[in-house]
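>>> Build me a model from this:
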Amino acid sequence: MKLYYTPEIIRRFVAGMAASKLLILEGISGTGKTSLPYSFSRYLDNPATIVSVQPSFRDRTEVLGYFNEFSKRFNETEFLRAVYEAGLRQDPSMIVLDEMNLARVEYYFAEILSVLEMPSHDEWVLDLVPTQWAADPKALHDGKLTIPDSLWFIGTANNDDSTFTITDKVYDRAIPIELNERADAFECEPHERVHVTADHLQYLFQKAKVEYVIDEELLQKMHKLDQYLQTRFKLAFGNRIIKQMYDFIPVYVACGGTELGGMDYIIARKVLKKFESMNVSFVRDEMKGLIEYIEKTFGEGGLPDSVMYLQRIQNFY
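Predicted coordinates for the structure are as follows:
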């Protein structure tokens, strides 16, 4: 397909799949945000379904469809068909919500976000119709459809005047990945597609957590930073982000990264990003002290993404 991505982007994408069922690919137009999940899913021999989000999306019916009381028929959507079909396959499946922030994500995707938060996969259930019909599809039980554990949702997002801001509620549940420039072309040998089941992919994720246990000293430094942020900014990592970090970092390392690099990425994109919604003057006055604390705790150059992100916020304000 003549698509080029840096190893770091691929590393973040795979580790992101281990940490969340929702990934958000952000950046300027033309950097391959939509092509990445599509080409990756083709490599796994199960091409992704691409759903183009429209500005008119207002509620869950835009993605899940609705039952027409007049015709007594269910108006299904391409999105819902893809969810249903994913449950019939053993392969990893992806649904790409292209330009997901052309409409407010929390309006049309809120129910799915809530369902994916349930601790047990048995609770990943979507209520589609109030009653059961004889002609219902076989995977529909009592009007309910289960979201398969083999399914990932990949959103692409542009940041311009035509789009809505993605809220913290959505970001907290997702792994964001920035694509702001195209990678340089390089020579490589073509590879055949590989067939891997979703169960085997999950096995590889779990294997990475066993083989690449996060260093205890590094975790202590993370907790110190968490306490500093809580004391100075009333900003906490939160249980969800900490869990994502425990899932993300081992797979990031298994893909050729470092523990510190994986932690740096999550801290910058998941925690420090919250500064953007804080009081401007307060943030500006406190940035220097925070940068110094990070470099003292993790060493100078230890968290380059986080420091660069804070400097960017500092200069912007």
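
>>> C-alpha from now on. contacts and neighbour counts both.
Fine.

>>> how far away is Gln206 from Val213?
Using C-alpha to C-alpha, to the nearest Å, one gets 11 Å for the distance from Gln206 to Val213.

>>> Neighbours of Arg284, how many?
Per other C-alpha atoms under 10 Å, the neighbour tally for Arg284 reads 17.

>>> Now do the contacts for the spatially closest residue to it that is not a sequence neighbour.
The shortest distance from Arg284 to any non-neighbouring residue, by C-alpha to C-alpha, 6 or more residues apart in numbering, is to Gln314 (5.5 Å). Counting by C-alpha atoms under 8 Å, 6 or more residues apart in numbering, Gln314 touches 283-284, 287.

>>> Please provide the structure for the following sequence as well, for comparison with the first:
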Amino acid sequence: MNSQNRTIDWLLAGCPTFAVTIVIALLLGQNMLKSGAIALATSATSVASAAIINGRQMTRLALLEQQITDNNKAEQLRAELPNLQAEYHKLSGKTEKINLLIKEKIKELEIKQASLGRAKGQLAELNQRSQDMKQAIAVITAQKQAIEQRVATLAKNYPDLDKLEQLQAKIAELQLQKAQLQGEIQGLEDKLAAMEYQKVLLRELEAKILDQRVEFERVTTQIQQLEARKKQQETENENLRNKGDRLRQQAIVYQAKLNKVEPENDPLESLKHPLWAENNSKLPVDLPKIISEEKFLHNFIQDIQAQGFYFPERLVRAFHTSLKVQGISALVVLSGISGTGKSELPQLYAKYIGAQFLLLAVQPRWDSPQDLLGFYNYMENQFKPTPLIQGIYQYNRSPELQDKIVLVLLDEMNLARVEYYFSEFLSKLETRRHHPAELEIDLGNCFGKLRSGDLKIPKQFLFVGTMNEDETTQTLSDKVLDRANVITFGQPPKLALINPQKNINDSRLSGYLTYEQFTRWLQKPEENSPLVKQLEIWLNKTNHVMAEMGHPFAHRVYQSIIYYVVNYPGMTDVKSDAFKWALADQFGQKILPKLRGLVISDESIQENLDRLGGIIGAIGDPNLETAFQRARQGYQFQWKGLAYQ
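Model prediction:
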């Protein structure tokens, strides 16, 4: 019985080892027979180990049997029993772990078998592909042999095949050279790109240098202007101090006189002193005797030449037209160097048409409207008028002067800053075409002595100013330029003495030209006429270019140009010389002066000036083209005016 139990124990000890060994052998890729042999060997070892262990246990059991018989050792056996139980439980836990390990290995075995199946399928596929490739190689080998036979045949039939091979070698050599050249070209292109980049950097550097130069010139100009302004301010301050001293001295004298003045003295007495000593007995001219406006101008030019003066015909036409359109362009400015006849032309014109002439000599100290119109002296209780306000007052009070033209000349008007003394008055002039322009001046307590309209600016008053171009004068602002026509007197082509003729009255008018007769030559533009439509195209195109340069013009300038061109003497259609001359006049008087001081070094400005030059060239006036090209020279646009030859 004991031997049977020991045999069973050995089998129980060897079975787990046998199973685990088989699984491990299969995982390591061994076949079933080898796995079984390995497992049996391992199991035998385990059984042998178990037999040894079992022998030891048997010996121990024999001792225990002896001890059992020994009542004295019974307690010791009871003490060892828990240890044996613990060892039994420990062996049971190991058995469970071995069972779990066996299950895991079985699963891994299944996975390996599945992978083995896929590998077998891939191997079969590779074998098939290998067969296909062998067949393809056989076909290619046959083709190669056929080609070699064909080459051999060609070598026999065509002994020049060596030359062909030489040519092929030459072609290969040329292709190599081509590749080398392409490489060199690519290198040169890379160098060119680098040089272009350096060129761009150089342009940017030049632009920066140019900008800095322009900025330096601008700052230098500002410094010079500030220095000139400082000197002017110092001069004005000195004049004001002297004026203050004189006024204080006069105040003392006037105060003494005031104590002796009788109450019935008229504060407006100085306004009533006769301004024009000329006898007004002349009658209005019989206009039908003047054949046309063209004939009028022809006779006027003859009269000028008879008195020994010479002015270009276009300049006279521009002056006459500018006077006609003073309803929309309220001022005519005659600009140029001193001694070119700027002051003589208005006087000759006024004398020829029998108009009253009023000369105002502008002073450098003028800085307010009072210098132009006068002021009320509270110390003397008298209004101190200027010839202008005196003429306006007497004209409105004199029936014999009604509808007679009065030509007012502001001589050297830019000796003082025009905006200071003339801006407010110019705004009044501009309103005359819509409603009466009444002057608002300080008359102390004299308003009760004035009638309504006594200080209204008559529409019969035509205003002309002269400007010398030198370092002592001021420039005109855009406000004045937009409301004026600036006519330039150029350098005379030939210097000559005044040599009047003996008979100079043949072409004179027998009477005076009334304002109503003068305005009969005035034409109102028709919006849909071909002339106005063509002007609209020209001006819109020009204004687009001007806007690109930051100097656009608006409705006032547009309307002024339309009125001027339509009313130019001899105007018939857009193909006439009159149209070309009139449009060129307005480019020189209204548009190009807006570009003064424009920095023209910028590429976009140059492009827009080229576009503007194209428009000017299409007008076809050589004088305008020459003046425009001269103004473009230098860093800034220096417009000197349109000079007539």
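
>>> Could you get me the TM-score between them?
Scored by TM-score structural alignment, normalised by the length of structure 1, the superposition of the two chains gives a TM-score of 0.86; 308 aligned residues with a C-alpha RMSD of 2.9 Å.

>>> Same check for the contacts of Gln314 of structure 1, but in structure 2.
For those, no aligned pair is still in contact in structure 2 (both residues aligned by TM-score structural alignment, their matches' C-alpha atoms under 8 Å).

>>> closest to His200 of structure 1 among those?
Distance to His200 of structure 1 across the contacts of Gln314 of structure 1 (C-alpha to C-alpha) is lowest for Met287, with 43.7 Å.

>>> and the closest one, what element?
Element membership for Met287 of structure 1 (DSSP states H and E) is helix 280-298.

>>> Now do the buried residues in that helix.
Residues of helix 280-298 of structure 1 classed as buried under the neighbour-count rule (16 or more other C-alpha atoms under 10 Å) are 283-284, 287, 290-291, 294, 297-298.

>>> Repeat that for stretch 538-548 of structure 2.
Buried positions in stretch 538-548 of structure 2, judged by neighbour count with 16+ other C-alpha under 10 Å: 538-539, 542-546.

>>> hmm, back to that, map the residue nearest to Arg284 of structure 1 onto structure 2.
By TM-score structural alignment, Gln314 of structure 1 lines up with Arg632 in structure 2.

>>> how close does its match sit to Asp621 of structure 2?
When distance is defined by C-alpha to C-alpha, Arg632 of structure 2 is 17 Å away from Asp621 of structure 2.

>>> do Phe383 of structure 2 as well
As defined by C-alpha to C-alpha, Phe383 of structure 2 lies at a distance of 51 Å from Asp621 of structure 2.

>>> Comparing the two, which residue is more hemmed in?
Neighbour comparison, Phe383 of structure 2 and Asp621: the larger count goes to Phe383, with 21 against 16 (by other C-alpha under 10 Å).

>>> Counterpart of the more buried one over in structure 1?
The criterion is TM-score structural alignment: under it, Phe383 of structure 2 has Phe74 as its aligned partner in structure 1.

>>> where's the closest residue to that match other than its chain neighbours, which helix or strand?
Of all residues not flanking Phe74 of structure 1 in the chain, Phe67 sits nearest, at 4.2 Å (C-alpha to C-alpha, 6+ apart). Phe67 of structure 1 is part of strand 66-68, with elements assigned from DSSP H and E.

>>> dump the residue contacts of the residue nearest the centre of structure 2.
Most central residue of structure 2, judged by C-alpha distance to the mean C-alpha position with C-alpha atoms, centre = their mean, is Glu548 at 7.8 Å. Listed by C-alpha under 8 Å, 6+ apart, the contact partners of Glu548 of structure 2 are Asn608.

>>> Having no further points to raise, I will conclude here.
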